[in-house]
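Compute the structure for the input listed below.
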Amino acid sequence: MLEKLQIIKNRFDEVSDLIIQPDIISDQKRYIQLNKEYKDLRVLMDKREEYTSLTNSINEANEIINDGSDAEMVEMAKMELETAEERLPELEEEIKFLLIPKDPEDAKNAVMEIRAGTGGDEASIFAGDLYRMYTKYCEGKGWNVSVVDYNEGTSGGFKEIIFEVSGEDVYGTLKYEAGVHRVQRVPQTETQGRVHTSAATVMVLPEAEEFDVELDMSEVRIERTTSTGPGGQSVNTTYSAIKLHHEPTGMIVSCQDQKSSHKNLEKALKVLRSRLYELELAKKMEADSEKRKSMVSSGDRSAKIRTYNYPQGRVTDHRINLTLYDLGNIMDGDIQKIIDEIHLVRNTEKLQETGEAF
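Here you go, the predicted structure:
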């Protein structure tokens, strides 16, 4: 493990030197990438220092115990040795997880899409509940949420809503939220008090930058229309809404959230790039059958990943058999525990897949 950590230290020293170079500072994209790498490596360096300190303490304690000339020192050394030996395996596990190669997509911002599924009006209301849950969670993380497009349900909520989330490690944190979310509750319109089951689909895409996807604008047909929905008199008088038609794939992306046609076009292009980028990622994943079989990482939109049961006040994540009786707080954005548990399972899988000896 010390050998691996030494390699990391060499890279940390290299990055530390690079981020203070004038040519790197002037290249914003490169500087941001290196600064992110520096922060990640800094965490490992702190663990390395603790690991070195711990092994030194164990060696020193053993020397005092083997010497045996001072009974009081021997007793203190035994206590120190017990504490250090108890901490060492925990620290080694922490380091192993940190050494797992990171997905380069994880640092990206994300585009999230929530669509009402089976269940009619109740599914749209549930899609709205999920949107509120995610926005509350994102606000708590200090992330920025910006709506791209939406189609309201007839009784509230959304038939579909698309929004951008920007911040630190957004995609890496939220990517396992992709899939079918199911709700079991008595709808507001139900007069007999019967529990109904409805569903909504969540998509989480890494936001693609211009250098990720080469978008040929000659293949994109831009349609400008007047915006619909709430927003005051000016909404329907200007052709600010944008609809993009990507001819090769048949993809259609709309954006009417902003009053400016230019800003709507900018947002719509981001979503289109992200969807095209997802297609490329899916092709890469297809080649890796093990990843496709992974219970967490598949992100298969046809897979039911979570159930929100209102009568019992519980939330169950079916991929990791986790059940929490805390539905109220979870729907209010307190989903960190679920996210942490899923990442722990996935990281354990990755550790087993690599089969590396430390």
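
only C-alpha atoms for contact and neighbour calcs from this point on.
OK.

residues in contact with stretch 267-285?
111, 148, 205-210, 212-213, 215, 242-244, 251, 253-255, 291-292 (C-alpha atoms under 8 Å, 6 or more residues apart in numbering).

Now the buried members of the residues you listed.
For the contacts of stretch 267-285, a burial check counting by 16 or more other C-alpha atoms under 10 Å picks out 111, 148, 205-208, 242-244, 253-255, 292.

quick one: the helices in the stretch 151-300 of the chain?
Listed in chain order, the helices of the stretch 151-300 of the chain (DSSP state H, counting those that start in this stretch) span 170-174, 261-286, 289-293.

among these, which is nearest L5?
L5 lies closest, by C-alpha to C-alpha, to one member of the helices of the stretch 151-300 of the chain: helix 170-174, at 23.7 Å.

Provide the contact partners of that closest one at residue level.
Counting by C-alpha under 8 Å, 6+ apart, D103, E105, D106, A107, K108, N109, A110, V204, L205, P206, I339 sit against helix 170-174.

before we move on, the earlier item: quick one: which of the helices of the stretch 151-300 of the chain is nearest A84?
Taking the helices of the stretch 151-300 of the chain one by one with C-alpha to C-alpha, helix 170-174 is closest: 32.4 Å.

starting at the chain centroid, how far to the closest one?
Centroid separation between helix 170-174 and its chain, computed with C-alpha atoms, centre = their mean, to the nearest Å, is 1 Å.

Here is the second sequence; please produce its structure so I can put it next to the first one:
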Amino acid sequence: MKDKLDAIKHRFEEVAQLIVQPEAMADMQQYSKLSKEYKDLEKIVQKYEEYKLVTANIKNAKEILSNEKDPEFREMAKLELDELYPQEEALEDELKQMMIPKDPNDSKNAILEIRAGAGGDEAAIFAGDLFRMYQRFAEKQGWKMEVLDLTEGTSGGYKEIISTLSGPEVYGMMKFESGVHRVQRVPATETQGRVHTSAATVAVLPEMEEVEVDVNMNDIRKDTFCSSGPGGQSVNTTYSAVRLTHLPTGMVVSCQDEKSQIKNFEKALKVLRSRLYEIELQRHNDEVGAQRRSMVGSGDRSDKIRTYNYPQGRVTDHRIGYSVHNLPTVMDGEIGDFIEELRIAENATKLKDGGSTEKAR
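Just a heads-up that it's a prediction; the model follows:
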């Protein structure tokens, strides 16, 4: 671990020099990248200095025990070691956690897509419940949520709803929500009182910028149509809604949230970039199977990840076997415990796989 930490410290000193160079300050993109790296490395270096001080004190205390004859000095050294050993162990654990390579997308905003799955009208209603759960969670985090496009269910909820989430570390927290969410309850339309199982699919994509995903505009067909949702006098009178079709993949993205066609086009293009990025990332992961997809980090849409059991008031995350019995609270947006447990599980998997080598360059 010491070699890796020394390499991190060397890189930190290198970045400190680069960031003050005129060419770096003249290039805002480069300056921003270096600033972020500096802040990330600074935390590790400060913790490393703290760790080195503790290990130096341990070494001194051991030397006293080896060479000192005075019983009083020896007793003081023993007491000091009793305090220092737990500190050393705690700092080692902290450093191991800090050295786990972060997903570079964690700090990005996110695209949240929720679609009704098996279960007919009840699945659409459940999709609506999930959207409200995430909406309340976003409010608690101080994030901004914007709906881009939606298709309502015939009995409530949504067949599909796509939105953006903006704020600090959005994707890093929300990425664990990708997958199939299952609900077990008695639907409002059920006359016999039988418990039904329905499902909705959640996809969370990092919002990608133009410089990160190159989209050939010649590959995109743009269609405009009248908005069908809320929006005042412009609804059904102006062609402000936009539908983009990516010809090579057949992927279709619509946006009718804004009254301006230009703004709808820009938002739809962001979603398209994020989906294309996801396709490329999946292809890369499949090709380099060695990128050990952890049990919580794969984000595979076909994975059944969580069950919401209304009769028992229980929510279970199947990836980590974690259950809580406060379903109403969870549906009110209190999903932070799940995210934290999933994050711990992912870090444990990365540590087991020796994933801390990427941080030192």
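
circling back to that earlier point, export the helices of the stretch 151-300 of the first structure to a markdown table and tack on distance to E353 of the first structure?
Formatted as a markdown table, these follow (distance: least, C-alpha to C-alpha, whole Å):
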| stretch | distance to E353 of the first structure |
| --- | --- |
| helix 170-174 | 19 |
| helix 261-286 | 15 |
| helix 289-293 | 9 |
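
And those helices: which comes nearest K304 of the first structure?
helix 289-293 (14.9 Å).

Does anything pack onto that closest one? Which helices or strands?
Where contact means 3 or more C-alpha pairs under 8 Å, 6 or more residues apart in numbering; DSSP states H and E, helix 289-293 of the first structure is packed against helix 261-286.

With the second structure overlaid, how far apart is the helix it packs on on average?
Following the fit onto the second structure, the mean deviation recorded for helix 261-286 of the first structure is 0.6 Å by mean C-alpha distance after the TM-score superposition for the first structure.

In the second structure, what range does that helix match?
The aligned range for helix 261-286 of the first structure in the second structure is 261-286, by TM-score structural alignment.

can you list contacts of the helix or strand where A345 of the second structure lies?
Assigned by DSSP states H and E, A345 of the second structure belongs to helix 336-352. Applying C-alpha under 8 Å, 6+ apart, the contact partners of helix 336-352 of the second structure are 96-97, 100, 173-174, 176, 294-297, 317, 320, 322, 356.

Among those, name the buried ones.
K96, Q97, I100, M173, M174, F176, S294, V296, G297, D317, I320, S356.

now the second one, nearest residue through space, not along the chain?
Of all residues beyond its chain neighbours, the one nearest Q97 of the second structure is N347 (7.2 Å), with distances taken as C-alpha to C-alpha, 6 or more residues apart in numbering.

Give me the neighbour count for the one you found.
23 (other C-alpha atoms under 10 Å).

How about M285 of the first structure?
15.

any idea where the strands of the first structure begin and end?
110-116, 144-152, 158-166, 179-185, 196-206, 220-225, 241-246, 251-255, 304-309, 314-317, 322-324 (DSSP state E).

Kindly supply the ChimeraX command isolating those of the contacts of helix 170-174 of the first structure that are buried.
Remark: buried members of these, expressed as a ChimeraX selection using 16+ other C-alpha under 10 Å:
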select :105,106,107,108,109,110,204,205,206
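
ok, now how distant is P89 of the first structure from Y131 of the first structure?
41 Å (C-alpha to C-alpha, to the nearest Å).

higher neighbour count, the two?
Y131 (24 against 11).

ok, the closest residue to the more buried one other than its chain neighbours - how many residues close by?
Closest residue to Y131 of the first structure apart from its sequence neighbours, by C-alpha to C-alpha, 6+ apart: I114 at 7.2 Å. Neighbours of I114 of the first structure under the rule other C-alpha under 10 Å: 27.

wait, doesn't I114 of the first structure sit right on A199?
No: when contacts are counted by C-alpha atoms under 8 Å, I114 of the first structure is not listed as touching A199 (10.5 Å).

still on that earlier bit, quick one: buried residues of the helix holding A345 of the second structure?
F338, I339, L342, R343, A345, E346, N347, A348, T349, K350, L351.

Pull the distance from that helix to the chain's centre.
Worked out by C-alpha atoms, centre = their mean, helix 336-352 of the second structure lies 12 Å from the chain centre.

same check, this time on stretch 261-277 of the second structure
With C-alpha atoms, centre = their mean, you get 20 Å for stretch 261-277 of the second structure.

what does stretch 55-75 of the first structure give?
Using C-alpha atoms, centre = their mean, the offset of stretch 55-75 of the first structure from its chain centre is 47 Å.

do stretch 234-254 of the second structure as well
28 Å.

quick one: contacts of it?
Contacts for stretch 234-254 of the second structure (C-alpha under 8 Å, 6+ apart): 148-149, 219-229, 255-261, 264-265, 268-269, 271-272.

Would you write a PyMOL line that selects the buried entries of those residues?
Buried residues within those, by 16+ other C-alpha under 10 Å, are selected in PyMOL with:
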select buried, resi 148+149+220+224+225+226+227+255+256+257+258+259+261+264+265+268+269+271+272
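
tell me the contacts of the residue nearest to M99 of the second structure when sequence neighbours are not counted?
Spatial nearest neighbour of M99 of the second structure, excluding adjacent residues (C-alpha to C-alpha, 6+ apart): S356 at 5.3 Å. The contact partners of S356 of the second structure, by C-alpha under 8 Å, 6+ apart, come to K96, M99, I100, P101, K350.
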